[in-house]
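Asker: Got a predicted model here, sequence first, then my questions.
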Amino acid sequence: MSLQALSTYDYLKLATLCFNRGYQNTAESVADYARQRLSRPELHTEASVRLVELYINLKRTAKAQALFTRMKTAAKPSVTRGFSISFRKLDARMRELNGRADEAITMLRNAMTEEDVEKRNSPSENVTMGALEDLVNCLIRKHNYEMAEPLLRRQLLTFERVYGSNSPAAIGILEKLSSVFLAQGNLEDTEDALVRVNESNKARLGVDHPKTQACALELAGILDQRGQHDQASKLYDCALELFEGWHGPADPDSLKVRIRRAECFEARQMNEEALKDYRMALEACEKEAGVERRTHNQDIDELKGMLMRYLAAPDEVLEQHIVSKRGAVLSKSSILSS
């Protein structure tokens, strides 16, 4: 089949696939071709809505605005009800991008009400909750967490009822809810949410999955803040073993996990263990930098200061070398010994 035989919607799916796989330039080129092929009737379909959303995701706001203006100009009252709601949700997003977030929130609330009416009148159990999700995202972008929280709780209850409490859809909402709790300083609910997310990730993805470990480290940080250092330390132990296995002991991510564990030891008054972790981290840095291994008798603050200097120097800067005030060229080894 020739490319000419593909429909506009086929090109849109191809562009979306390219975007999802990280080929942004290709995605934009295919999206541009799809936009050129849009007929006037197609301006009243979901394809045009999805194309504008793709341009927004590509951060091509001018192209998104131009296509949306074309859609508004071609709008007619005979379009389907489903498209009407999608169009208004898109209108709200464009208003938000243009600095009119309050208008966007009002429009999304109205669209959400209409979607609720449609669901009550429909025998289908399909739950899209599109307007609700758009409204929540808009509120979060405005840092209006108090309004976003009850809407997220509602969405979570619905997803748990329809898809199951451990479904990826429900866990995704719970993860977003944990961020909203944290933004409001609600550490207790943040911990409860992250515990559930972490347990679900371990069951679905495995303990050694990067997403599982990212959540576990976030949970460890919350436990640390709440003074539950014993539990946090166990999570750091597991993460450190995995990170060093994946990347090596001198990798910045591995070093940061070891340093966080050392800080956890400090909080538990286990200074010898903390000192040991800081020394091991510094020795890994020295080995990576090609510095002759030395015995470190410094106290904790000195070791931490040396480590922070190492971690603050990006690899690309180190490769180009850093010129000191005296004009000397400093390598990794001289940074570590400074």
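Answerer: Happy to help now that I have it. This structure is a prediction, so every number in the text was calculated from the model and none was measured.
Asker: Going by C-alpha atoms from here, please, whenever you check contacts or count neighbours.
Answerer: Fine.
Asker: Stretch 127-137: how far from the chain's middle?
Answerer: Offset of stretch 127-137 from its chain centre (Cα atoms, centre = their mean, to the nearest Å): 18 Å.
Asker: now swap in stretch 114-123 and tell me
Answerer: Per Cα atoms, centre = their mean, the centroid offset for stretch 114-123 relative to its chain is 31 Å.
Asker: Over to stretch 239-253?
Answerer: Centroid displacement of stretch 239-253 relative to its chain, using Cα atoms, centre = their mean, is 22 Å.
Asker: which secondary structure element contains F159?
Answerer: helix 145-163 (DSSP states H and E).
Asker: For that helix, which outside residues touch it?
Answerer: 125, 127, 129, 132, 136, 139-140, 165-167, 169-170, 173-174, 177, 180-181, 183-184 (Cα atoms under 8 Å, 6 or more residues apart in numbering).
Asker: Mind checking which of these land in helices?
Answerer: 132, 136, 139-140, 169-170, 173-174, 177, 180-181, 183 (DSSP state H).
Asker: quick one on the thing from earlier: got the angle between the helix holding F159 and helix 168-183?
Answerer: 160 degrees (axes from the mean of the first three to the mean of the last three Cα atoms, to 10 degrees).
Asker: Report how many residues lie close to the nearest residue to L177 once chain neighbours are set aside.
Answerer: Residue nearest to L177 in three dimensions, not counting chain neighbours: L152, with 6.4 Å by Cα to Cα, 6 or more residues apart in numbering. By the criterion of other Cα atoms under 10 Å, L152 has 21 neighbours.
Asker: is it true that R88 touches N110?
Answerer: No - R88 lies out of contact with N110 (Cα atoms under 8 Å); the separation is 9.2 Å.
Asker: residue contacts, R109?
Answerer: Residues in contact with R109 (Cα under 8 Å, 6+ apart) are 131-132, 135.
Asker: For those residues, give me a markdown table that also has distance to T61 and neighbour count.
Answerer: Listed next are the contacts of R109 as a markdown table, based on distance: Cα to Cα, whole Å; neighbours: other Cα atoms under 10 Å:
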| residue | distance to T61 | neighbour count |
| --- | --- | --- |
| A131 | 21 | 25 |
| L132 | 23 | 23 |
| L135 | 20 | 26 |
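Asker: Against that first model, consider the following:
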Amino acid sequence: MISKNQDDSFKVLWDNTTYKAITYYNEGKYNEALALAKLSIDIAKKIYGRESTKVAISMNNLSLIYDAQGKFEEAEYLSIESLKIWKNQLGPDDPNIATSLNNLAGIYVSRGKYKEAESLYERSLEIKQKVFGENHVEIATSYNNLADLYRLEKKYNEAESLYNKAIEIFEKTKNNKNPDIGSSFNNLAEILKIKGQYDEALKLYKKAFEIWKTSYGPDHPDIATAINNIAGIYYLEGNYAEAEKLYKEVLKIDEKIYGQNHHYNAMTFNNIALVKEGMGQYEDAEKYFKEAIEISQNTLGKTHPSLVIYLNNVAGLYRAKERYKEAEFYFKRGLLVLEKAFGTSSPDVAMALLNLAEMYDSIGRVEEAKRFSESAKSIYKKAFKNS
């Protein structure tokens, strides 16, 4: 039996462990956060009961940490359990439900489940609009998250519109230094980069960097993101030496935060490989591409859509060096991953078919080139008809 004094002590302990876990999470210190988040669940169950909202909070926090570490199955399970508790305790339209839906959507994005994520983000936004109205920082954050998803789905106009809406709300509500406006600047810059507007993109990336540096200090995941994106512009402009220097800085920050086997490191190895390829250092490029593939497979699995970027890049390198068998192997692996992730009628699959068609055409395998090219055209026609 727990006495009142013990009960009060445990409540204080839960408050403290929860606060410290979130502080460590925000600082990118995930191992320290993990231990405290697990402890806070145990304390909450003991003091408040297994179905209490405190347990839901603690589960949600642990879910966020697992997501950041790339442990998506564990993150998804905890997020769903947390959501069940919130719904049972508070009903369907509570702001905490919106937060929980938003977090689960983020996990689905990490796992490449974009349709499920979109539905949850939209439901989260709907709840927040009912509770807060339109001009609130929570609405801006939701617009930002939904825009991120549209960007991943290549719906660039919709994404750009929502990023601008988010920035407008942040500025109206005097949240100019909020880290989330940094996200909006950063992600709007991504759209401008895709459109080839590099100077404007670079300005926004640097704005995001300054906001995040003020908020978080030098060794934080968002700082790594900002440096990575600035490096990307230098790469596109052909400033390879500066790009390589910055990418290696990113790798140091990420290895400090996540360790050496994390999918963010795969992205950075891929980026360094592209720089090496641009500099004509092909053996180094091959080594870094292979490292990216290995880490991505180990952390996200062999069928995650993100893997395709690395498979296609190493295939492109082999094609350029006339190592066609190896190029074909990696292009085909990328095609299989895309078919499994998005179905055989996806425009991404069509692009993968065209990659193979172009290579076959260049080496005189005309019939195969024609077959793959026709398949791609058929997919594009259907997609255009349905849009």
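Answerer: Ah, there it is. All of these numbers come straight from a predicted model, not from anything done at the bench.
Asker: still on that earlier bit, now that we have the ones in helices among the contacts of helix 145-163 of the first structure, which of them are buried?
Answerer: 132, 136, 139-140, 170, 173-174, 177, 180-181, 183 (16 or more other Cα atoms under 10 Å).
Asker: quick one: which of those residues is nearest to A74 of the first structure?
Answerer: Of all those, A74 of the first structure sits closest to L132, with 26.8 Å by Cα to Cα.
Asker: Now do the same for the closest one: its match in the second structure.
Answerer: Correspondence of L132 of the first structure to the second structure, assessed by TM-score structural alignment: F269.
Asker: by contact count, what packs against whichever strand or helix holds G106 of the second structure?
Answerer: Using DSSP H and E, G106 of the second structure falls within helix 95-110. Applying 3 or more Cα pairs under 8 Å, 6 or more residues apart in numbering; DSSP states H and E, one finds that helix 95-110 of the second structure makes contact with helix 53-68, helix 72-90, helix 114-132.
Asker: Excluding chain neighbours, give the residue nearest to R260 of the first structure in space.
Answerer: Nearest non-adjacent residue to R260 of the first structure (Cα to Cα, 6+ apart): Y236, at 7.6 Å.
Asker: Quick check: the one you found vs A131 of the first structure, distance?
Answerer: According to Cα to Cα, to the nearest Å, Y236 of the first structure stands 39 Å off from A131 of the first structure.
Asker: Single out the most deeply packed of the helices and strands packed on helix 95-110 of the second structure.
Answerer: Mean neighbour count, computed with mean count of other Cα atoms under 10 Å, is highest for helix 53-68 among those, reaching a mean of 25.
Asker: which residue numbers in the first structure go with it?
Answerer: By TM-score structural alignment, helix 53-68 of the second structure lines up with nothing in the first structure.
Asker: residues making contact with that helix?
Answerer: 18, 21-22, 25, 30, 33-34, 37-38, 40-41, 44-45, 48-49, 72, 74-79, 81-83, 85-86, 89, 100, 103, 107, 110.
Asker: swap in stretch 204-217 of the first structure?
Answerer: Here stretch 204-217 of the first structure makes contact (Cα under 8 Å, 6+ apart) with 194, 197-198, 201-202, 235-236, 239, 242.
Asker: With respect to P77 of the first structure, which of the residues you listed is nearest?
Answerer: V197 (44.7 Å).
Asker: The closest one is in contact with I173, isn't it?
Answerer: No - counting by Cα under 8 Å, V197 of the first structure stays clear of I173, with 9.8 Å between them.
Asker: For E326 of the second structure, what is the corresponding residue in the first structure?
Answerer: Matched to the first structure by TM-score structural alignment, E326 of the second structure sits across from D189.
Asker: count of residues packed around that match?
Answerer: 15.
Asker: State the distance from the residue lying closest to it once chain neighbours are set aside to E191 of the first structure.
Answerer: Nearest non-adjacent residue to D189 of the first structure, counting by Cα to Cα, 6+ apart: F181, 6.4 Å away. Between F181 of the first structure and E191 of the first structure the distance, using Cα to Cα, works out to 9 Å.
Asker: Find the residue at the geometric middle of the second structure.
Answerer: S110 (5.5 Å; Cα atoms, centre = their mean).
Asker: Give the aligned equivalent of that one in the first structure.
Answerer: Checking with TM-score structural alignment, S110 of the second structure has no match.
Asker: Same question for E122 of the second structure.
Answerer: Aligned partner of E122 of the second structure by TM-score structural alignment: none.
Asker: Could I get the contacting residues of E122 of the second structure?
Answerer: Neighbouring residues of E122 of the second structure by Cα under 8 Å, 6+ apart: L146.
Asker: Then L67 of the first structure?
Answerer: Neighbouring residues of L67 of the first structure by Cα under 8 Å, 6+ apart: 35, 52.
Asker: From R37 of the first structure, how far off is it?
Answerer: With distances taken as Cα to Cα, L67 of the first structure is found 12 Å from R37 of the first structure.
Asker: and what of G221 of the first structure?
Answerer: For G221 of the first structure relative to R37 of the first structure (Cα to Cα), the value is 51 Å.
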